[in-house]
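Asks: Following is a predicted model, sequence given first.
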Amino acid sequence: MSPSLPLVTTAERRHRLGRRHRLAPSAHASTVAEAADAVVALHATDAATLFLSARARLAEGGPEAVEQALYEDVSLVRLLSMRRTLFAVSCELAPYVDSSTARGIAVKERRNLLKHLDEDGQGLDAGWLAGAEAAALDALDAQGPCTGSQLSAAVPALRQKITVGRGKKYEAETGVATRVIRLLAADGRIRRDRPRGSWTSSQFRWVHTEPWPAVPAAEAHAEIARRWLRAYGPATESDLKWWTGWTLTEVRKALALVGPDQVRLEDDTTALVSPGDTVPEPVPEPWAALLPGLDPSGMGWADRSFHLDPAHRPALFDYAGNIGPTVWWNGEIVGGWAQRADGEIVWRLLADRGRAAEGAVAAEAARLARWVGEARITPRFRTPLERELVA
């Protein structure tokens, strides 16, 4: 490694995280789309995560501001994309996410469903699937936003049952409605609309929409890589591969088009930043944040050692590697939090960072409680510390 490479310290990486991820109060975003763009995409598998991740980055506005962006302005949309996971991205970025990642997933989803239909032996094929999809879209046009159950009631084909794994130990009969709806969503022909219930609900209604405009794949990959480096750099090729779910070849081609600069880190390894992005980040004011499980700031790198003490990982991650609700102080994960059944926000520090940190975390917990109001949040992926806090 060349000693002439610019040095980016751990402290500098944490400064970048606070400002670029819009977590320091002076860097808070004014719109939900701006909050999402700051981290490229907001994790959306768990409905509450999307709202709580946006909340932590917004200067003002309650859950209704996020609902406005998702369902009225439609400035933010959910796409099955990176790592075959549901993310919410700004409409400006959506065509690039679609072309770089979601299109490939949609092709695999269709191939897998057609394989299951063929194996079932009922004569269901691509023609049958096309008819079922067309009927579902016609029903949405006629009835407006519908849940999956309502669509199944309106479209007889969606009530079809098939047997998966016939003759094998895992043989099971399943309905096709969920799979057809998932395929239509992956193709960009329908999108999730306002759910039944509150903002914590995942029982979405669906609306007919137009697919995103095509972007050349190389251009789309490069745009995602460029934005990701700006948000998460210094980072490595391996980090980008993990975050996107792309092949190593796709990652390397995208980075070649971006032309990142190399920097050295405190552990004498090298990492990548956006071209010219080697100037020290202004130091933000002291800040605390309570981030939800799966938040991008906790899941943005394969190697999180610059902001997470490895000794704290067992308490804060589930068995599959999903991060739970975390407490942050100045760019470092220092504890975890949870909401009890009575609505109380409880938290525990795993590292002592002094009275100022403890006071700031308490104030942030109170702000979170006011924002959440009467809603109750149970993470989809539960971690040892979260379970312990609510026990």
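Replies: Yep, that arrived. All figures in this text were calculated on a predicted structure; none of them were measured in a lab. Numbering: from 1, shown residues only.
Asks: CA only for contacts and neighbour counts going forward, please
Replies: Fine.
Asks: Tell me where the longest strand sits in the chain.
Replies: strand 332-339 (DSSP state E).
Asks: this is the other structure I want to compare:
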Amino acid sequence: MLGRMGETRTIGTAERRARLGARHLLAGGARAGSAEEVAGALVALHGTDPASVFLSVGARLAGAVDPVADVERALYEDRSLVRMHGMRHTVFVFPVALTPAVQASTTRPAAVRERTALIKHLVAGSSFDAAWLAGTEGRVLDELAKRGEATGTELGEAVPELRSTYLYGPGTRQEGVQSMSSRVLRVLGMEGRIVRGRPQGSWTSSRFRWALGAPHPERAPAEARAELLRPWLAACGPATEADLKWWTGWKVTEVREALAAVGAVRVRLEPTEGTDGTAGTGGAGGTAGTAGTGFVLPDDLAPVPEGEPWAALLPTLDPTAMGWQGRDWYLAPELRPALYDRSGNIGPTVWWNGRIVGGWAQRPDGTVVHRLLTDVGAEAERAIGAEAERLTAWVGDVRVTPRFRAPLERELSAG
């Protein structure tokens, strides 16, 4: 039964921030030696904006490791990290060992809905049907088996059916002609039959080549949900039911079953002030005013002391900024308008000792600049400045423009 030990103690805001710094590899002594270590600690790297994967890893690597070379090695050579659809139908980068659990617990149900919707749209807006779709998919898979990797354009040249179009939403306000290629490749990708490979261009590009995916070992959905929850709760506990429901996209009943399966223990959370926000891709939700109930793993009740102060510059949609739905304990509500876009996506953030204190951007000349939105003192300003210099150095000649642009990032990048 959930919480069979009761709410054993209170975990305050200071301790939650200390846990965040250590477990998200942001505190100075906690930094990692490889991209795999970072992804393993964080469970998932947000991949909607390709550059965010590299920037998230780079913020957490020890100084001697080249973030770009290390991430590319892990993704495209060793394939120890995999880019795939996961929670909330969003693209993430996962450790390969975790992908069967992600597929069974979150991606497969979404893939079923995606295939059903595509067939419905084809029947309503074209002469194509499920049999046509299956034949087209078979030819795509055959082509990738021969080539190894191919771009969407190359696949369209080899499989003409991908260049077909259909009428989406006939007779509605959304009516319009859509390409077959993107929908077919999306379904195959969500089902794990194909995966995104090395992009065209630099590490900031979102134009990926495609390759055949490795078969996922079968997992029962409930077993897979517990398998995914365990490392997430180790990284993000204490967390609330609402946090977990938002992060995974699971039903409340599924969340509670998974919490019970891992023996999660209830704890009291210190109250924070805040306001409710809208939840887009960024999910800027937050609940104000009263103490709440969180959950930790049964072996994670020991107090975590505060460590040395630390600074970090994290990118758009970083896993730490995106780890919880309720964010008031590390993000003051009055800072949100400058740091979120209109859809609720969080932009580049400056952190000091477990809380967001400002934002940053890269200017056209490559310089990383930042602005503090709260007074943090001279020690913090020096540490944050050093992180900005470190980021400027390893990014080098590459220019990074976030896909989701928050007001402060736009202002800073313009000079």
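Replies: Received, thanks. Bear in mind the structure is a predicted one, so any value in this text is a computation, not a measurement.
Asks: quick revisit: other SSEs contacting the longest strand of the first structure?
Replies: strand 326-329, strand 345-349, helix 384-390 (3 or more C-alpha pairs under 8 Å, 6 or more residues apart in numbering; DSSP states H and E).
Asks: Could you tell me how far that strand lies from the centre of the chain?
Replies: From the chain centre to the centre of strand 332-339 of the first structure is a distance of 19 Å (C-alpha atoms, centre = their mean, to the nearest Å).
Asks: Give me the contact list for that strand.
Replies: 14, 290, 306-309, 316, 324-328, 345-352, 376-378, 385-387, 389-390 (C-alpha atoms under 8 Å, 6 or more residues apart in numbering).
Asks: so where do the strands sit in the second structure?
Replies: Going by DSSP E, the second structure shows strands at 10-11, 45-46, 81-85, 91-95, 165-168, 176-179, 194-199, 208-212, 265-269, 292-296, 311-314, 349-352, 355-362, 368-372.
Asks: Tell me which of those strands lies nearest to Ala383 of the second structure.
Replies: strand 311-314 (5.9 Å; C-alpha to C-alpha).
Asks: in the first structure, what residues pair with the closest one?
Replies: Per TM-score structural alignment, the counterpart of strand 311-314 of the second structure in the first structure is residues 288-291.
Asks: Same question for stretch 251-267 of the second structure.
Replies: The aligned range for stretch 251-267 of the second structure is 247-263, by TM-score structural alignment.
Asks: among the strands of the second structure, which is the most enclosed?
Replies: strand 311-314 (a mean of 27; mean count of other C-alpha atoms under 10 Å).
Asks: which residue in the first structure lines up with Pro215 of the second structure?
Replies: So, by TM-score structural alignment, Pro215 of the second structure is matched to Pro211.
Asks: Equivalent analysis for Ala18 of the second structure, please.
Replies: In the first structure, Ala18 of the second structure lands on His15 (TM-score structural alignment).
Asks: Next, count neighbours for its match.
Replies: His15 of the first structure has 23 neighbours, counted by other C-alpha atoms under 10 Å.
Asks: circling back to that earlier point, the match of strand 311-314 of the second structure against the second structure, how far on average?
Replies: Once superposed with the second structure, the aligned residues differ from stretch 288-291 of the first structure by a mean of 0.3 Å; criterion: mean C-alpha distance after the TM-score superposition for the first structure.
Asks: tell me the angle of the longest strand of the first structure relative to strand 345-349?
Replies: 150 degrees (axes from the mean of the first three to the mean of the last three C-alpha atoms, to 10 degrees).
Asks: Can you spell out the matching residue range in the second structure for strand 332-339 of the first structure?
Replies: Going by TM-score structural alignment, strand 332-339 of the first structure lines up with residues 355-362 of the second structure.
Asks: Repeat that for stretch 173-181 of the first structure.
Replies: Using TM-score structural alignment, stretch 173-181 of the first structure pairs with 177-185 in the second structure.
Asks: Residues contacting that stretch, please?
Replies: So stretch 177-185 of the second structure is contacted by 118, 133, 137, 152, 156, 161-168, 194 (C-alpha under 8 Å, 6+ apart).
Asks: For that stretch, give me the average deviation versus the first structure.
Replies: Stretch 177-185 of the second structure sits 0.8 Å off on average (mean C-alpha distance after the TM-score superposition for the first structure).
Asks: which other residues reach stretch 44-63 of the second structure?
Replies: Counting by C-alpha under 8 Å, 6+ apart, 25-26, 31-35, 38-39, 66-68, 71, 83, 90-95, 203-206, 312-319, 391, 400, 402-403 sit against stretch 44-63 of the second structure.
Asks: at 7 Å instead, please
Replies: 25-26, 31-35, 38-39, 67-68, 71, 90-94, 203-206, 312-319, 403 (C-alpha atoms under 7 Å, 6 or more residues apart in numbering).
Asks: Nothing else from me, thank you.
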